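**Q** what follows is a predicted protein model with its sequence.
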Amino acid sequence: MPSSNDQVLDIHGKKYNRWLMFILLLVGTFAGMLMQTSLGTAIPTLMKAFDINLSTAQQATTWFLLANGIVVPLSAYLMTRTSTKWLLFTAYALLLGGMTITYLTPEDSSHWIMFLGGRILAAIAVGITMPLMQVIAVNVFPENKRALALGLGGLVVGMAPAIGPTLSGWILDKDHVIFGINIVSSWRTIFVIPMIVIALVLLLTPFVMKDVIPNKKIKLDVLSLVLSSIGFGLFLWGFTNVAMDGWSSMNSVILPIIAGTIFIILFVLRQLRLKEPFLDVRVFKVRNFTITALIIILVTMAMYGVEMMLPTYLQNVHGLSPLDSGLTLLAGALMMGLISPIAGILYNKVGVRNLTLVGLTILAIGTIPFVFLSATTPTIFITVLYAIRMAGIALTMMPLTTSAMNALPIEETTHGTAANNTVRQLASSVVVALLTSITQNIINTNSPAKAMKDTNPMEFASKTIDASMDGFRVSFAVGLGFAVVGLIITIFFLRAKKDNAGGAK
């Protein structure tokens, strides 16, 4: 519970309660992060409603992550230049506007671009609020409370995307009546609860949020902004197009990835020459920051290796309803919520290396059986395995983030957070596009001829399921590979010593 010790001063010398402010920030970020994976169980519903295929429907997630990857590098400049309170207010307004646009999209393939537009706007807002939450935690909490605060942040960052599919599945299962309010079974309803929460947070922000990150009037380097936007945008766009156009497409895949890489290199070189860089990439010269950031990337990729494909597998192969597939993943979300704060407390006792070793070992062991799933694997078995995986992720994600931030001086946390989240969002976008394309291509390659549907429908159905399983197993195997590589790097390169970089007192 907040105490008098939590009454501290903002940058203007005014008192505020840091826990009250941080709790409101957690609620707002949770509602925003729900949007990242809430459409996972709704993919088949969206495919039917908009008359689109799997690759197109997955754009609802890939373009969200793409927009995140573009805007996160800008967050360091915005946090340094702009009032904390009003930056949050603007981000919540954008988030509410983006969800509203998506909610109002007509059900027709020709309007799918409008749906994506709303998703992109919401992603821009989340790309601001997520790193801002981490920087605020580092700035307002002393080091002995920082791990707990970031552990609660890990609950939001990890649990919200995990619980999103369950909430969506419950909504799409059937109409519900709660307290006399009719909740319609529609993909639109998925956005209603987060919209209500964000609207309330938006109203409270001017009164509860305070300016806690020191500001200074730094000039926006327009060239850096252009290089960043074009570079990350083209790079991520190229990977997003892989699912639809394949790796051989020169115009929509190969050229954008190559051009994006060139622009990113130019962006990095410019940052190294600027006295006040747009995004200080020099933070990667700090060894422990770089190693922990790399492991975070691998954990993120391992998480998406299963999380993004599992709802589709459960619905298309097991024939589960959106609700049942969501409930299958609920235990994992609850496990994430339970373990994240505990991991924050354990961080100060056992250190990041030991936590990461245990977490990645659990993650790898929990992923191995997914590689051998079949169309008849019991659902309860999948539920237990998924919960085990999420426990491993919870034990690694926020302790690693805390270690990365502690490795930097307090004045570099805005750039460190932005850099860390940038590479993580790049990894997320790449792995989602990669896994979607691999799964779709394997399914297409191994699917039976359409003529068999008329001549031997039973065999056609059997071979179609086999083709789907081939694709899903490869996706799960890739996720396992990322976990194993992360474990190897932790064993040989992650130091047990904890860096102390100061912080709030």
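**A** Noted; the coordinates are in hand.

**Q** switch to C-alpha atoms for all contacts and neighbour counts from now on
**A** Will do.

**Q** return the distance of residue 503 relative to residue 213.
**A** For residue 503, the distance to residue 213 (Cα to Cα, to the nearest Å) stands at 12 Å.

**Q** identify the contacts common to those two.
**A** residue 139 (Cα atoms under 8 Å, 6 or more residues apart in numbering).

**Q** comparing these two, which residue is more hemmed in?
**A** A count of neighbours by other Cα atoms under 10 Å puts residue 213 above the other of residue 503 and residue 213, at 23 against 19.

**Q** that one against residue 80, yeah?
**A** Yes - taking Cα atoms under 8 Å as the definition, residue 213 is a contact partner of residue 80 at 7.2 Å.

**Q** comparison target, given below:
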Amino acid sequence: MTSSSPPAHAHAGPPDTKLDRHVLMVAGVVVLGAIMSILDVTVVAVAQNTFQQEFGTDAAGAAWTATGYTLALAAVIPLSSWAASRFGTKKVYLTSLVLFTIGSILCALAWNIGSLVAFRVIQGLGGGLLMPIGMMILTKAAGPERVGSVMAVLGIPMLLGPIGGPILGGLLIEKLSWHWVFLINVPIGIVAFIYSWIVLRKDEETSRPRIDLVGLLLLSPGLALFLFGISSSAEHRTFLTGSVLIPAIIGAILIATFIWHAFHADKPLLDLRLFKNRTLTIAVITMTLFMIAFFGASLLYPQYFIGVRGETTLTAGLLLAPQGLGAMLTMPIAGRMTDKIGPGKFVLGGIVLILLGMGVFLFLGAETSYWLLGGALFVQGLGMGMTMMPIMSSALATLNNAQVPDGSTMVNVVQQAASSIGTAVISVVLASGLAGSMQAGVAITSNTNPDALPLELREAPIPASFFDSAADIFGSTFMVSVILIALTLIPAFFLPRKKIASPLVEEDMERSAPVIMH
């Protein structure tokens, strides 16, 4: 009797989803970069009033420290895929760390608001590449069969950033000075650079592609203009003004033109043909709705605690801690199980938990129990741990190594756009509600930034009823996020509810020669 040896994958059994030592070390590299990039956004948000006082500027001037950073992110993220292919992920990641760290040092040395905004742009050019390149490195190191587990690791700083940022920012500003909002990045950046230099392996080869100049000239300014217009709505408290509509519409036209170009060019800046992948398309739609709702709601929690309840920034951050604790409990479990049984069941369950937790905030009052709100935030955190990263991993798990750079870049473009839209929509809805009640507007503004009030109102007495009115408006605004989260159930219903087949295994099966039995 004769036989032949079967191919290796015929008896390999199910792929191992356990993370080995090297993958965990690579995850540590990426998490350090993510912590720097994400914390910086929330910490700077806490320092807005301080910038106004230190540099003698108004709220709009100080806001450019955040806007400039966001626009730099938007301009550089589309370059991620090309840069990774041209220079290799390790070189690009190390360069990003250096640029971000140098930008942080320069920000701490700023002498006026103009110089601070300029240095924030430099910082953003580095920060914009940290997340997409980090996701590429992590996805390739782990392989498609373990992408859920590694995305769960990366998700921890993404969820804890909005919570830890206000706490850290409050401590640094109160105990030290505003300079440390930026200087805190320097030791982290140095450690991250050395660690990355040691741990990351050199890319085996780079394809040296030519850059799609037409695509770059369409997508980068298009994304930056669109986000600038959308972000400006928070300052103007409406979308219906030329300052918002003109840049947003021009940006949208440029993005739409890029989409047409990407489907017709031989080697576009981003290969949008990946959207022919059904799982990727569903995951991106789900992620867009979820991010708009999540980042919009994230804006409301600290504003309620500070503006209505009169808490400090530090206390507001601590009151949000239950959300992070809940996410930390479910995120590792959801990541591992997503690799084994697919994301569908976890995402649907997570969205239901978020709806239950967020539903409590629809009935906010000026004296609602912190125990009740803390419990609701904890339930939301449980849901977020089951939702955010499984959605992202379901998008990336369907891609082979050659497609990962484009996929990772697209995920980050969508994430940045969705977070800006969510923040803008909620800001405008909240501002419109407060504008409809001058009493509530006085209550909120005087607790957050008295200097923003008209002179005749700065000394106005604030009756308790004003805070009740403001709390009602916050509750009404939360309804927008609840509706958006509920809508997320529709695309989430179509996410895979079984293990996603590895594209690498499928490619291997296609390439392997047939075995002849004898």
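**A** Done, it's in. Small disclaimer: the values here were computed from a predicted structure and weren't measured.

**Q** TM-score for this pair?
**A** Once superposed, the chains reach a TM-score of 0.86 (TM-score structural alignment, normalised by the length of structure 1), with 476 aligned residues with a Cα RMSD of 2.9 Å.

**Q** so where do the strands sit in the stretch 1-150 of structure 2?
**A** Read by DSSP state E, counting those that start in this stretch, the stretch 1-150 of structure 2 holds no strands at all.

**Q** with structure 1 instead?
**A** 7-9, 15-17, 176-178, 181-183 (DSSP state E).

**Q** hmm, residue 386 of structure 1 is touching residue 327, no?
**A** No - checked against Cα under 8 Å, the pair residue 386 of structure 1 and residue 327 is beyond contact range at 11.4 Å.

**Q** which one of the two has more residues nearby?
**A** More neighbours surround residue 386 than the other of residue 386 of structure 1 and residue 327, with 26 against 20 (other Cα under 10 Å).

**Q** any idea how far the more buried one is from residue 417 of structure 1?
**A** 28 Å.

**Q** got it, and residue 153 of structure 1?
**A** Where residue 417 of structure 1 is concerned, residue 153 of structure 1 sits at a distance of 13 Å (Cα to Cα).

**Q** any common contacting residues for those two?
**A** residue 134.

**Q** hmm, residue 108 of structure 2 is touching residue 177, no?
**A** No - judged on Cα under 8 Å, residue 108 of structure 2 makes no contact with residue 177 at a distance of 10.0 Å.

**Q** show me which of these two is the more surrounded one.
**A** Between residue 108 of structure 2 and residue 177, residue 108 has the larger neighbour count (other Cα under 10 Å), namely 18 against 13.

**Q** in structure 1, what residue corresponds to that one?
**A** Aligned by TM-score structural alignment, residue 108 of structure 2 pairs with residue 103 of structure 1.

**Q** and its match, how far is that from residue 146 of structure 1?
**A** In terms of Cα to Cα, residue 103 of structure 1 sits 37 Å off from residue 146 of structure 1.

**Q** quick revisit: the match of residue 108 of structure 2 and residue 258 of structure 1: what is the separation?
**A** 35 Å.

**Q** what do you get for residue 96 of structure 1?
**A** Taken as Cα to Cα, the span from residue 96 of structure 1 to residue 258 of structure 1 is 35 Å.

**Q** more neighbours: those two, which one.
**A** Neighbours were counted for residue 96 of structure 1 and for residue 258 using other Cα under 10 Å; residue 96 has more, 24 against 15.

**Q** quick one, what contacts that one?
**A** Residue 96 of structure 1 touches 122, 195, 198-199, counting by Cα under 8 Å, 6+ apart.

**Q** what's stretch 336-348 of structure 1 aligned against in structure 2?
**A** Using TM-score structural alignment, stretch 336-348 of structure 1 pairs with 327-339 in structure 2.

**Q** so what's the residue count around the residue nearest to residue 351 of structure 1 when sequence neighbours are not counted?
**A** Spatially, and ignoring its direct neighbours in sequence, residue 351 of structure 1 is nearest to residue 496 (6.3 Å; Cα to Cα, 6 or more residues apart in numbering). Per other Cα under 10 Å, the neighbour tally for residue 496 of structure 1 reads 14.

**Q** check the gap between the residue mapped onto residue 496 of structure 1 from structure 2 and residue 353 of structure 2 for me.
**A** Under the alignment (TM-score structural alignment), residue 496 of structure 1 pairs with residue 497 in structure 2. Computed as Cα to Cα, the residue 497 of structure 2 to residue 353 of structure 2 distance reads 18 Å.

**Q** one more: residue 161 of structure 2?
**A** For residue 161 of structure 2 relative to residue 353 of structure 2 (Cα to Cα), the value is 21 Å.
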